[in-house]
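Student: Return a 3D structure for these sequence lines:
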Amino acid sequence: MTLPESILHEVFGYAQFRGPQAAIVDHVIAGGDALVLMPTGGGKSLCYQIPAIARQRAGQGVAIVVSPLIALMHDQVGALHEAGVEAAFLNSTLSGEEANAVEKRLLRGEVTLLYAAPERVTTPRFLAQLDALHERCQLSLFAIDEAHCVSQWGHDFRPEYRALTVLHERYAGVPRIALTATADALTRADIVERLQLEEARQFVSSFDRPNIRYTIVEKKDVTTQLLRFIEREHAGEAGVVYCQSRKRVEELAQTLSEAGVAALPYHAGLDAAVRQKHQDRFLREDGIVMVATIAFGMGIDKPDVRFVAHVDMPKNIEGYYQETGRAGRDGQPADAWMAYGLQDVVNQRRMIDESPAGEDFKQVMVGKLDALLALAEAIDCRRVRLLGYFGETYPHASPDAGPPQGGRGPLGGQRGHEVPSVGATCGNCDNCLTPPQVWDGTDAARKLLSTIYRVQQHSGISFGAGHIMDILRGKTTEKVTQFGHERLSTFGLGAEFSEQQLRGVLRQLIATGALAVNAQAFNTLQLTDGSRAVLKGELPVMLRESTAAPARTRTRRDKAPPAVAAALGEEAQARFAALKAWRAEVARAHNLPAYVIFHDATLAAIAALAPRTLDDLQGVSGIGAKKLEAYGGEVLRVCEGPF
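Tutor: From the prediction side, this is the model:
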């Protein structure tokens, strides 16, 4: 074995590297800088943890890991301790005495990896400590996790990441590895510029997560739709539900709880202790559904999240991809489910328009929103479009391929994204499994725009979507009568169109800029320069039929074992259940999530093996030397029964 392979096997208990991991590890051990794009669950942390261990063994000192989240630091340090690696963190959860003790260990060279937030790393006190280590050649590498946070084009921009340029300027000879799961071409270029990684080698893995099934439905009664989805598909399983507002989070968590779902709320407005308690329950208990704003999620390593649902549309595809990627980290089947409607489109466009940012920034944000809307309205394969946004064709290229070249975006705009592969299908999204019916909405679009034009001419003011649709469908409401709009030439001209159909047309007109929403005037609709092409019939409007998503037949799985254990025989199932119960006790004693002790896949492999000696456990994936020493005897005892 090479040194990296030896560490992988001995410390982490894995037989071989996946995808580009080996190339990344070798490059960083040799002192090279790297930018790593690897999907959630792809094994990014090993790409800096193994080089840190290797360089520390070679006498090159400590690795500094820049991490934005306290929860992630705690769990990763806990996992490293379980594997026998000296790791520590410095954050606000430590007392002054505890922090001083960590700093002394750091300066004595007793720590292999130190985790710290970007705000702390750039303080004069911390930099002085790094200076002292650097003078003694005891800084092995810098790992900058969640590197997309440095980019204003990223979905989770954090200004404090910008100050990390000091690492390159002050410690030029120390290798740096920047890692993220989500970055389109624009964001990647910004990361390179902001972190001064122009000379870094880029490793871009496939963005494909084939185990995730993508489903996007038209929002009708979203609470009922969500509840039906959970009850039919994921009863008793862990999941995350994302909402835009804190109020919506609390209301939905309560509704789900009253319906028998073990749901908890999470948002930045909750007391910090409550947030921590809810996050700990989610990580440590089975079957918890977290209802949250986007304040929750980054750095959450829970492997058995079986679904991620969005009841409100995210701002862009990067956010959507990052959030859905938290499902199925264990490689087992998982769902990404989203409901969206006309109000989502209106709200997102309004937020961009009301932003104090400059026009260039707003144009980029509109382009990103357009790409997400194109994904939502798509009548072809969702996965093809999703991968195309990140510059990847489907079936995807080799994981070792270099950074993709720019192209034309999903809406035809030049956004630095590749054109989706025409006709390709993934077999694991709603459009591939149940191809939608398509209808030509061009006539309806022209009639809607004509109605808006005539209303403005007649009344001198603008109106919202509901009123415009009432006029076109010929509904004599109180408002229609009040303003005399029943006398307009377009009144009743679209009676053949349902409200659902017209809402779909309006969504697309707003998404493509053929209509604008005036947030300052009660979200009224206004024509734009882009309206003319549609009115003239020069721009076709093709839409998917508005239908309820068919329910998949699936047995309730509250009492069933995880998918990794489903193929086990009766006796092995009993061993697996006993091992899970034992693991839960150990995790509670160590104040760690259960998966940090052993993943479900490792327990399933042990249960199938029915080991009798410690030698039998050698080579089981996920059991390194330290874990074999610490838990081997207990595992054998549990496997003996009785069950």
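Student: From now on I want contacts and neighbour counts done on CA atoms only, so please keep to that.
Tutor: Noted.
Student: Pull up the gap between the residue lying closest to residue 587 once chain neighbours are set aside and residue 11, please.
Tutor: If the residues on either side of it in the chain are set aside, residue 587 comes closest to residue 594, at 5.1 Å by Cα to Cα, 6 or more residues apart in numbering. As judged by Cα to Cα, to the nearest Å, residue 594 and residue 11 stand 18 Å apart.
Student: Check residue 122 too.
Tutor: On the measure of Cα to Cα, residue 122 and residue 11 end up 31 Å apart.
Student: Neighbour count: these two, which is higher?
Tutor: Neighbour totals were compared for residue 122 and residue 11, and residue 11 leads with 22 against 18 (other Cα atoms under 10 Å).
Student: Now do the SS call for the more buried one.
Tutor: helix (DSSP: H, G, I helix; E, B strand; the rest coil).
Student: Tell me the residue in the chain that is farthest from the middle.
Tutor: In terms of distance from the mean C-alpha position of the chain, residue 487 ranks first, at 50.5 Å (Cα atoms, centre = their mean).
Student: I'd like to know how many residues surround the residue lying closest to residue 327 once chain neighbours are set aside.
Tutor: In space, and not counting its chain neighbours, residue 327 is closest to residue 305: 4.8 Å by Cα to Cα, 6+ apart. Counted with other Cα under 10 Å, the neighbours of residue 305 add up to 27.
Student: Shouldn't residue 305 be within a strand?
Tutor: No: counting by three-state DSSP, residue 305 is not part of a strand but coil.
Student: this one as well, want them side by side:
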Amino acid sequence: MTSPVPPLSVSTATDALNRVFGYPAFRGQQGDIVEHVIAGGDALVLMPTGGGKSLCYQIPALVRPGTGVVISPLIALMQDQVDALRTLGVRAGFLNSTQDLDERRLVEAEFVAGELDLLYVAPEGLGTPGVQRLLDRGTISLFAIDEAHCVAQWGHDFRPDYLNLSMLHERWPDVPRIALTATATPATRDEIATRLQLTGARHFTASFDRPNIQYRIVGKNAPSKQLLDLLRSEHAGHCGIVYCLSRASVEKHASFLTENGIPALPYHAGLDARTRAANQARFLREDGLVMVATIAFGMGIDKPDVRFVAHLDLPKSVEGYYQETGRAGRDGLPSTAWLAYGLQDVVQQRKMIDGSDGDAAHRRNAGRHLDAMLALCESVTCRREQLLSYFGQQDTAPTCGNCDVCLNPPESWDGTVPAQKLLSTVFRLQKERGQKFGAGQSIDILTGKRTDKVTQFRHDELTVFGIGADLREAEWRGVVRQLLAGGFLAVEGEYGTLVLTDRSGEVLRGERKLMMRRETAAPKAGRSSGGSRGGSGGRAAAPPVDLPEAAVPVFERLRAWRGSVAKEQGVPAYVIFHDATLRAIAALSPRTMDELGTVSGVGQSKLTKFGQQVLDAVAEAGPE
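Tutor: Model (predicted):
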């Protein structure tokens, strides 16, 4: 364990914000939430990733008497969270399965003696009688339930142990509780409140908009090469996350990127715990690394300088997509959320739902989640508007100006006749021949290709053979994809064969007009690319775009100093100072401790610990 930290003396929320965290003022609803919890009120807080949720419980824990108990599912990150707080002068500790007996006893003694401001525990641990008896022996200032969406049984990060957290209210009825999440639809919000017995809590819902993130969804065509082009042209030397659906795909793409000069690490449940922990630690501590991962990675990652999140497979839900893309740009700088999406993604996801072990209600719910995700992918309107609407937030602006649809509006075209042709092909195969095939066979029939399979089954004798030669294969795949997305076509069975649905007749009978999205060329990187252009994977990351040219050498010197200190202390670099703080220091070029203390993000503890070193680094990088 780290050495004991002397108690902080803060009397008000503003005092804690300024002296401990170094921020001049609260953002958005932070101030209202903090004052409500300090006064003893329960709260349910919905705030986007990077919106400052942690301050909403950390500051009340400093102001109220006792220890704030934080329930977090992120065992692998607790050490970093505690290290970051102790760097700020906050007395923090954690209890989880990674500790040995002596470490655990020390933390327990600190808690009972009232020597901790914050104590992090996992939900699994909180459910044990031992931890509950321990908490009874101390003074609890509040309970903070982080990642509260884990309680939602239909959610993408469901954790069964969260269901037991209703006992907090029953066992400690006078202790205020604050539940926090970055992802929740109105329905999930209600489920969280009900399951955690927070129905009487005050709800605080911040805007879900992340204006610094540029959302882009592209047609999938050689996704490995598409990804490599993106990283080389826009994010050379940058830190990012690449999400894949399978473990094999993770390994394949991590190797592919490394072979092409981009340092990348794999992360998935098939790796042993030590390898996963080592890779996560490297990602948090090193600059310019790319993590290629399944969705097992990322929740609670507090790395502020993730410049891109790329998806090589279709996410299962909008909630999952939003949560994963939200790991980019926590520092507020321009970042990219990029998704490659194709017909096979739709087929694969439908097959997974149909073959799942859940009951009919589970499959229907999974289908609804997928439908919403497909609607986002196929949208001809602003992506951001679609996202915000999904979470119950109506945006007054018609376009955001920072997504692929706004930057390069797609054309729409009347796809009714091509849709009728394709559905007719499926109908004739299914009804006249008693056969079912995947999309490829139907497209070959429509485009008039006499492949071995077409001639083997005498499909060139069908009346629909060759009637779709006016469209390219890629265009036909788009028609199939959009029919699947709209529920006018379905897939079934192990081989993903196409079948008609109850809605197919609307199109075949001409009762439904179908406007479809025509694929366009990818937009040039806009203001949110945040990176260099046209480089190779080995190039250094571009300096921040909003930094004056004269301040760039100062910023780079500060980054080098920070890296050295972080390595010496064994903590991620952002625990010392975020890039945003270093940029502000570089732009100001302070000469005195008083000047340095005016920079946002430089609290009293960090000023005392690092102030003179920072001033020395600024002076060394300054003009001769």
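Student: Please state their TM-score.
Tutor: Overlay of the two chains. TM-score (TM-score structural alignment, normalised by the length of structure 2): 0.94; 605 aligned residues with a Cα RMSD of 1.6 Å.
Student: ok so, going back, distance-wise, check the residue nearest to residue 587 of structure 1 relative to residue 285 of structure 1.
Tutor: When residue 594 of structure 1 is compared with residue 285 of structure 1 (using Cα to Cα), they lie 8 Å apart.
Student: swap in residue 82 of structure 1?
Tutor: 20 Å.
Student: neighbour count winner among those two?
Tutor: Between residue 82 of structure 1 and residue 285, counted using other Cα under 10 Å, residue 82 has the larger neighbour count: 20 against 13.
Student: From residue 572 of structure 2, how far off is the counterpart of that one in structure 2?
Tutor: Mapped onto structure 2 by TM-score structural alignment, residue 82 of structure 1 lines up with residue 87. Residue 87 of structure 2 is 12 Å from residue 572 of structure 2, where distance means Cα to Cα.
Student: repeat for residue 516 of structure 2
Tutor: Taking Cα to Cα, one finds residue 516 of structure 2 at 47 Å from residue 572 of structure 2.
Student: wait, the residue nearest to residue 587 of structure 1 sits on residue 584?
Tutor: Yes: using Cα atoms under 8 Å, residue 594 of structure 1 is in contact with residue 584, at 5.8 Å.
Student: In terms of neighbours, single out the busier of those two.
Tutor: Ranked by neighbour count (other Cα under 10 Å), residue 594 of structure 1 and residue 584 place residue 594 first, with 24 against 19.
Student: So what does the more buried one match up with in structure 2?
Tutor: For residue 594 of structure 1, the residue aligned by TM-score structural alignment is residue 573.
Student: same question, residue 603 of structure 1
Tutor: By TM-score structural alignment, residue 603 of structure 1 lines up with residue 582.
Student: Okay, and that match sits in which element?
Tutor: Using DSSP states H and E, residue 582 of structure 2 sits within helix 579-588.
Student: before we move on, the earlier item: do you know how far the residue farthest from the centre of structure 1 is from residue 299 of structure 1?
Tutor: Distance from residue 487 of structure 1 to residue 299 of structure 1, by Cα to Cα: 58 Å.
Student: Residue 118 of structure 1 too?
Tutor: From residue 118 of structure 1 to residue 299 of structure 1 the distance is 15 Å (Cα to Cα).
Student: So which of those two has more stuff around it?
Tutor: For residue 118 of structure 1 versus residue 299, neighbours defined as other Cα under 10 Å are more numerous around residue 118 (22 against 19).
Student: In space, not sequence, find me the middle residue of structure 2.
Tutor: Taking Cα atoms, centre = their mean, structure 2 has its central residue at residue 324, 2.1 Å away.
Student: isn't that residue right next to residue 309, touching?
Tutor: Yes: using Cα under 8 Å, residue 324 of structure 2 is in contact with residue 309, at 7.4 Å.
Student: Show residues contacting the host helix or strand of residue 347 of structure 1.
Tutor: Assigned by DSSP H and E, residue 347 of structure 1 belongs to helix 342-354. Contacts to helix 342-354 of structure 1, defined as Cα atoms under 8 Å, 6 or more residues apart in numbering, come from residues 312-313, 315, 362, 365-366, 369, 373, 503-504, 506-507, 510-511, 517-519, 523.
Student: Apply 7 Å and report the result again.
Tutor: With contacts defined as Cα atoms under 7 Å, 6 or more residues apart in numbering, helix 342-354 of structure 1 is touched by 312-313, 315, 362, 503, 507, 511, 517, 519.
Student: Pick out the most distant pair among those residues.
Tutor: 362 and 503 (24.9 Å; Cα to Cα).
Student: Without its sequence neighbours, what residue ends up closest to the aligned residue in structure 1 for residue 486 of structure 2?
Tutor: Under the alignment (TM-score structural alignment), residue 486 of structure 2 pairs with residue 512 in structure 1. In space, and not counting its chain neighbours, residue 512 of structure 1 is closest to residue 370: 6.9 Å by Cα to Cα, 6+ apart.
Student: if I look at that neighbour, how far off is residue 42 of structure 1?
Tutor: Residue 370 of structure 1 is 28 Å from residue 42 of structure 1, by Cα to Cα.
Student: Those two: which has the busier surroundings?
Tutor: Per other Cα under 10 Å, whichever of residue 370 of structure 1 and residue 42 has more neighbours is residue 370, with 26 against 21.
Student: The more buried one is in contact with residue 510, isn't it?
Tutor: No: the pair residue 370 of structure 1 / residue 510 is not scored as a contact, 9.5 Å apart, by Cα atoms under 7 Å.
Student: coming back round to it: got the contact list for the residue nearest to residue 327 of structure 1?
Tutor: Here residue 305 of structure 1 is in contact with 238-239, 326-328 (Cα under 7 Å, 6+ apart).
Student: The same query, at a cut-off of 8 Å, please.
Tutor: 237-240, 326-329, 334.
Student: all strands in the stretch 51-200 of structure 2, in order from the N-terminus.
Tutor: Applying DSSP state E, counting those that start in this stretch to the stretch 51-200 of structure 2 gives strands spanning 67-71, 92-95, 118-121, 140-145, 177-181.
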